[in-house]
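A.B. asks: Here you go, sequence then predicted model.
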Amino acid sequence: MCGRYAAAKDPATLAAEFDAYDATEDHAPPADHNVAPTKDVVAVVQRHPRDDDGKADDSRTERSLRVMRWGLIPAWAKDRSIGARMINARSESAATSNAFKTSLAKRRCLLPADGWFEWKKEGGHKQPFFMTRPDGRSLALAGLWTVWRDPKEKDGPPVVSTAVLTTAAQGQLADIHERMPLIMTPQRWAAWLDPDAEEVDGLLEPSLELIEELELRPVSSKVNNVRNNGPELVAREEPAAELDDPKLF
């Protein structure tokens, strides 16, 4: 699964990395080393541009950075609280889910991340790990998005929200947790973001090569508290040795 990640790069850096233009304006969230559900996040989308009358130009597309709320609120939802339970979408069932099937076909995005956190059960506690690229490049988490309007406030602003697609953990990640976010390699970005491609089954398989390149870094348990933030949360911190470790005697 994916319940927490880090996203500390500024929009200008992300725009260059993802070959997109920055449409976040002054709404981009600040550097965040402990992104939690319901927070605003930066997403990459590719859409047909529209003129002043709202008519789409079907002859071309534009890739841009947008701000979304993490936790997808389906268009049919009566209130936004459901989004807190919709932070992840299972890739195996998204195509048949009432909450995600339309977004999988028509509204896909990438969520840039420095890495994500997962907790491994070790003895009587859970050890947090930070999954990241050793070269510092962003990971592109496959995401879905949609637009929701509050039925009680018909004239209120729309809420654009997103969910992370997850899949069964592969390779070395299977030792940490049984689920993992679906990560898109740069070679898949264009096909995944293509707003005219509704069949994406071939893109839902994880890239084993990229998975094996990841660093699985043990980090401080401070990340467990969503109120904690800062680069120290992604710094390597080796687990404390158990008192019954025979090497200590």
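C.D. replies: Sure thing, it's come through.

A.B. asks: all contacts plus neighbour counts: C-alpha atoms, from now on.
C.D. replies: Will do.

A.B. asks: Tell me, how many residues neighbour L139?
C.D. replies: By other C-alpha atoms under 10 Å, the residues close to L139 number 23.

A.B. asks: contacting residues for it?
C.D. replies: P112, A113, D114, G115, T132, R133, I183, M184 (C-alpha atoms under 8 Å, 6 or more residues apart in numbering).

A.B. asks: Relative to P246, which of the residues you listed is nearest.
C.D. replies: T132 (31.9 Å; C-alpha to C-alpha).

A.B. asks: just to revisit the earlier point, make a PyMOL selection of whichever of the contacts of L139 turn out to be buried.
C.D. replies: Only the buried entries of the contacts of L139 go into this PyMOL selection, using 16 or more other C-alpha atoms under 10 Å:
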select buried, resi 112+113+114+115+132+133+183+184
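
A.B. asks: Tell me the one among the contacts of L139 nearest to A15.
C.D. replies: P112 (10.3 Å).

A.B. asks: Please look at that closest one and A140 and confirm they touch.
C.D. replies: Yes - look at P112 against A140 with C-alpha atoms under 8 Å: they come within range, at 4.8 Å.

A.B. asks: which ones among the contacts of L139 are found in helices?
C.D. replies: Using DSSP state H, no member of the contacts of L139 falls in helices.

A.B. asks: export the contacts of L139 to JSON lines and tack on distance to A240?
C.D. replies: Listed next are those as JSON lines, based on distance: C-alpha to C-alpha, whole Å:
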{"residue": "P112", "distance to A240": "31"}
{"residue": "A113", "distance to A240": "28"}
{"residue": "D114", "distance to A240": "25"}
{"residue": "G115", "distance to A240": "23"}
{"residue": "T132", "distance to A240": "22"}
{"residue": "R133", "distance to A240": "24"}
{"residue": "I183", "distance to A240": "31"}
{"residue": "M184", "distance to A240": "34"}
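
A.B. asks: Second structure follows, compare the two:
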Amino acid sequence: MCGRFTLTATPDQVALFMALVELEDFPARYNIAPTQPILMVIAGEAREPGSNLPDRRALLVRWGLIPRWAKDPKSLPLLINARSETAEERGTFKAALRHRRALIPASGFYEWKTVGKEKRPFFLKPRDGGIVAFAGLMETYADPNGSEIDTGAILTTAASADIAGIHDRMPVVVHPQDFARWLDCRRLEPRDVADIMRPPEPGLFDAIPVSDLVNKVVNVGPEIQERIVIEALPVVETPKSVKPRPPAKKDDGQFSLF
């Protein structure tokens, strides 16, 4: 699962990483939450001959996919994630996986580890710094009044071996060499890109324990990514067995004054 992520790279850095011709300015975002706008990159129209850049288009979409067939979006759960293993079989995501695959630039994501009754947040950031691209699905929903809204979800997969101790799911990471294949919905079907929807190699992310400031969407500053020291759970020692006292000797009255 991915319920929060971050994009703190500059627009120029994102444009270079995603091979975009242009990208509008945007602020650093440290705590992106469901229903908020997120940046997605999709394939565009064919570029003019002679261009040395692929044709890609960036747009803002609502994080939380609404299928085109939905009559009442309020009756649906909030679809922020789609399981890559079953997306092709589900009517909710099937069309988007075939026709509207997207890339979501990110500087990392947050996950929570269950320890006893606690949920401890971790910031998972690329070990080498920079940006990663999550696999996304996009859908344009038209309400009964005719207004349209672009919506999207993040595809997830089983966590890599080094992250599984925190959570069993994580976003699908698309490497730059696979961008073109992933976005090519004209020629490539889901089965042709199934190899991309797998756990990444261990060591791609560093796991940084952070405070519970990230739990609240109103906290949007860089302080939520500061490393904290995790206190070890108290060790309760098992009491040593106590040998029973020997029974008191029967008083024969020898030392009694009466």
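C.D. replies: Great, that's in hand. This one's a predicted model, so the numbers in the text were calculated from it and none came from an experiment.

A.B. asks: Provide the TM-score value for the superposition.
C.D. replies: Overlay of the two chains. TM-score (TM-score structural alignment, normalised by the length of structure 1): 0.85; 230 aligned residues with a C-alpha RMSD of 2.3 Å.

A.B. asks: how do the contacts of L139 of structure 1 look in structure 2, which are kept?
C.D. replies: Retained in structure 2 by both residues aligned by TM-score structural alignment, their matches' C-alpha atoms under 8 Å are the following of the contacts of L139 of structure 1: P112, A113, D114, G115, R133, I183, M184.

A.B. asks: Let's have those in a markdown table, adding distance to H33 of structure 1.
C.D. replies: As requested, those are exported to a markdown table (distance: C-alpha to C-alpha, whole Å):
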| residue | distance to H33 of structure 1 |
| --- | --- |
| P112 | 13 |
| A113 | 10 |
| D114 | 9 |
| G115 | 9 |
| R133 | 15 |
| I183 | 19 |
| M184 | 21 |
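
A.B. asks: Narrow these to those in strands?
C.D. replies: Assigned to strands by DSSP state E, the following of the kept ones among the contacts of L139 of structure 1 qualify: P112, A113, G115.

A.B. asks: so what corresponds to R66 of structure 1 in structure 2?
C.D. replies: Here R66 of structure 1 is matched to L59 in structure 2, going by TM-score structural alignment.

A.B. asks: Please name the residues that touch its match.
C.D. replies: So L59 of structure 2 contacts L39, M40, V41 (C-alpha under 8 Å, 6+ apart).

A.B. asks: neighbours of I154 of structure 2, just the number please.
C.D. replies: 27.

A.B. asks: Reduced to three states, what does it come out as?
C.D. replies: When classified by DSSP: H, G, I helix; E, B strand; the rest coil, I154 of structure 2 comes out as strand.

A.B. asks: quick one, what contacts the equivalent of it over in structure 1?
C.D. replies: Alignment note: I154 of structure 2 maps to V164 in structure 1; criterion TM-score structural alignment. V164 of structure 1 makes contacts with C2, I87, N88, A89, L111, L141, A142, G143, L144, P181, L182, as judged by C-alpha under 8 Å, 6+ apart.

A.B. asks: so which strand or helix has the first one?
C.D. replies: What it means is C2 of structure 1. Secondary structure assignment for C2 of structure 1, by DSSP states H and E: no helix or strand.

A.B. asks: For burial, what's the neighbour tally of the closest residue to it other than its chain neighbours?
C.D. replies: Computed as C-alpha to C-alpha, 6 or more residues apart in numbering, the closest residue to C2 of structure 1 that is not its neighbour in sequence is P181, at 5.9 Å. Residues lying near P181 of structure 1 (other C-alpha under 10 Å) number 24.

A.B. asks: quick one: what's aligned to P181 of structure 1 in structure 2?
C.D. replies: Aligned against structure 2 by TM-score structural alignment, P181 of structure 1 finds its counterpart in P171.

A.B. asks: With H125 of structure 1 instead?
C.D. replies: So, by TM-score structural alignment, H125 of structure 1 is matched to E118.

A.B. asks: Assign the counterpart of D201 of structure 1 in structure 2 to helix, strand or coil.
C.D. replies: By TM-score structural alignment, D201 of structure 1 lines up with A194 in structure 2. Look at A194 of structure 2: counting by three-state DSSP, its state is helix.

A.B. asks: Relative to D184 of structure 2, how far out is A194 of structure 2?
C.D. replies: 13 Å (C-alpha to C-alpha, to the nearest Å).

A.B. asks: Looking at those two, which one has more neighbours?
C.D. replies: More neighbours surround D184 than the other of A194 of structure 2 and D184, with 19 against 12 (other C-alpha under 10 Å).

A.B. asks: residues in contact with that one?
C.D. replies: Residues near D184 of structure 2 by C-alpha under 8 Å, 6+ apart: A43.

A.B. asks: And the contacts of V164 of structure 1, which is closest to L104 of structure 1?
C.D. replies: Using C-alpha to C-alpha, L144 is the member of the contacts of V164 of structure 1 that lies nearest L104 of structure 1, at 6.1 Å.

A.B. asks: pretty sure the closest one contacts F100?
C.D. replies: Yes - counting by C-alpha under 8 Å, L144 of structure 1 does reach F100; the two are 7.4 Å apart.

A.B. asks: Which residue in structure 1 occupies the aligned position of A28 of structure 2?
C.D. replies: Under the alignment (TM-score structural alignment), A28 of structure 2 pairs with A31 in structure 1.

A.B. asks: List the residues that contact the closest residue to its match other than its chain neighbours.
C.D. replies: Distances taken as C-alpha to C-alpha, 6+ apart put A8 closest to A31 of structure 1, at 3.9 Å, once the chain neighbours are dropped. Each residue near A8 of structure 1 by C-alpha under 8 Å, 6+ apart is listed here: P30, A31, D32, H33, A113, D114.
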